[in-house]
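*Asks:* Sequence isn't available, so here's the structure alone:
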């Protein structure tokens, strides 16, 4: 999944992953406001964020520092303007996920031939945590053979294999 892909709504992604980001409520609101202002290509000012949140500018500065400490926010001066980059929010999430999970998402997107929704991505990551990623890929391939490319079907395949007590090696070798 590419944070800068046009189909990815950062605000929805942030809201969907709040519990994993370990942000204070005001920090989350600041991230959402920064993303909104970036989408609208509007300059970001401490005073405006303070007014929106009903806090003073010192607290906004403190929130910026806290988000920077968590590596969620990077503020840079480029081409005469201040840039607020929150790509670190997504990068931190990737650091928490094993690299296999990223390849799982890529495998599903390639097989489904479309971008996945954030809900689908989360569900795939959960399957990767619950089952061995190789087993999930085998179930994806099995579903593709029968032209049943949907997560419910894939999850039923995995449940069936689990009930039969099949290992990844057995599934990969064709034992069903």
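*Replies:* That came through, no problem. Remember, it's a predicted structure, so these values are computed and weren't measured experimentally.

*Asks:* Going by C-alpha atoms from here, please, whenever you check contacts or count neighbours.
*Replies:* Fine.

*Asks:* Need the distance between the two termini of stretch 69-83.
*Replies:* End-to-end span of stretch 69-83 (C-alpha to C-alpha, to the nearest Å): 17 Å.

*Asks:* And it, what's buried?
*Replies:* Within stretch 69-83, the residues that qualify as buried by neighbour count (16 or more other C-alpha atoms under 10 Å) are 72-74.

*Asks:* which of those residues lies closest to residue 17?
*Replies:* Residue 17 has its nearest neighbour among those in residue 72, at 13.1 Å by C-alpha to C-alpha.

*Asks:* helix, strand or coil for the closest one?
*Replies:* coil (DSSP: H, G, I helix; E, B strand; the rest coil).

*Asks:* how far away is it from residue 133?
*Replies:* From residue 72 to residue 133 the distance is 28 Å (C-alpha to C-alpha).

*Asks:* Next: residue 70.
*Replies:* Using C-alpha to C-alpha, we find residue 70 at a distance of 29 Å from residue 133.

*Asks:* can you tell me which helix in this structure is longest?
*Replies:* Using DSSP state H, we find that the single longest helix of the chain is helix 25-40.

*Asks:* okay, now the one to match up with it:
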């Protein structure tokens, strides 16, 4: 094994969250502070919880005082803290703690997801407004807009279910929201809350109707087979053998 490979294995590896790498600037961390974090993280991964500021300064090309100032700023931004641990029979030991940084990252992700959902809901609302106006061939009144908003916000109907109710109304050439509301209430009573459930129920109903047609005809033929065989002849004529 050559010297490089030996040094590579001996130095170990530093693990890094890709999520943090992508969003550290949104958390208020500068490039310099992130580089300092990486240096501290590399020592933590090797079991050194509190590397000296002189060591970090040499690694990143800053002075010891600059490292101290950056660490102080990171503490002020609640990106890190320094914990002091007192073990029985041992001297107190300091360690860099970045749990606050990951708490901020978790809050950022949650907020981003909430904003995405809010944006999607707004887009879905606008889309369903436009689709109903297009199918009805007229602008919706403020009362109608309020009714649709109630379907979304209070009744919590899925947009896909509202679209299916709209399709049902258009097929029956009934262009008003009260008809759609009755359709939605009927599905709700049947516990059909997703487009897939509504579609499945519709397919099952059509299947029953299709299969009921021939069966109904067969039942009619069976009834006729049980009727008595009455000969047909005119009054005054003798029945033929």
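*Replies:* Everything's here; your move. Just so we're clear, the structure is a prediction, and the values are computed from it rather than from any experiment.

*Asks:* which bit of structure 2 covers stretch 15-30 of structure 1?
*Replies:* Residues 21-36 of structure 2 are matched to stretch 15-30 of structure 1 when aligned by TM-score structural alignment.

*Asks:* Quick check: end-to-end length of the matching stretch?
*Replies:* 13 Å.

*Asks:* what sits up against it?
*Replies:* If you take C-alpha atoms under 8 Å, 6 or more residues apart in numbering as the criterion, stretch 21-36 of structure 2 is touched by 56, 60, 67, 70-71, 74, 77, 79, 101, 104-105, 108.

*Asks:* Just the buried ones from those, in ChimeraX syntax?
*Replies:* Applying 16+ other C-alpha under 10 Å to those, the buried members can be selected in ChimeraX as follows:
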select :56,67,71,74,79,101,104,105
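
*Asks:* Among the contacts of stretch 21-36 of structure 2, which one lies nearest to residue 131 of structure 2?
*Replies:* Residue 131 of structure 2 lies nearest to residue 108 out of those, by C-alpha to C-alpha, at 34.3 Å.

*Asks:* Give me the neighbour count for the residue nearest to that closest one when sequence neighbours are not counted.
*Replies:* Excluding the flanking residues, the one nearest residue 108 of structure 2 by C-alpha to C-alpha, 6 or more residues apart in numbering is residue 27, at 7.6 Å. For residue 27 of structure 2, the number of neighbouring residues by other C-alpha atoms under 10 Å comes to 17.

*Asks:* Confirm residue 122 of structure 1 sits in a helix?
*Replies:* Yes: according to three-state DSSP, residue 122 of structure 1 belongs to a helix.

*Asks:* And it, how close does it get to residue 134 of structure 1?
*Replies:* On the measure of C-alpha to C-alpha, residue 122 of structure 1 and residue 134 of structure 1 end up 17 Å apart.

*Asks:* and what of residue 51 of structure 1?
*Replies:* 50 Å.

*Asks:* Equivalent analysis for residue 101 of structure 1, please.
*Replies:* Applying C-alpha to C-alpha, the value for residue 101 of structure 1 to residue 134 of structure 1 is 11 Å.

*Asks:* neighbour-wise, which of those two wins?
*Replies:* Ranked by neighbour count (other C-alpha under 10 Å), residue 101 of structure 1 and residue 134 place residue 101 first, with 19 against 16.

*Asks:* Helix or strand: which one has the residue lying closest to that one once chain neighbours are set aside?
*Replies:* Distances taken as C-alpha to C-alpha, 6+ apart place residue 125 nearest to residue 101 of structure 1, at 6.1 Å, with adjacent residues excluded. Assigned by DSSP states H and E, residue 125 of structure 1 falls within helix 118-130.

*Asks:* would you list every one of the helices in structure 2?
*Replies:* Ranges of helices in structure 2, per DSSP H, are 3-11, 18-23, 31-45, 53-60, 64-76, 99-136, 142-153, 159-171, 177-189, 195-225.
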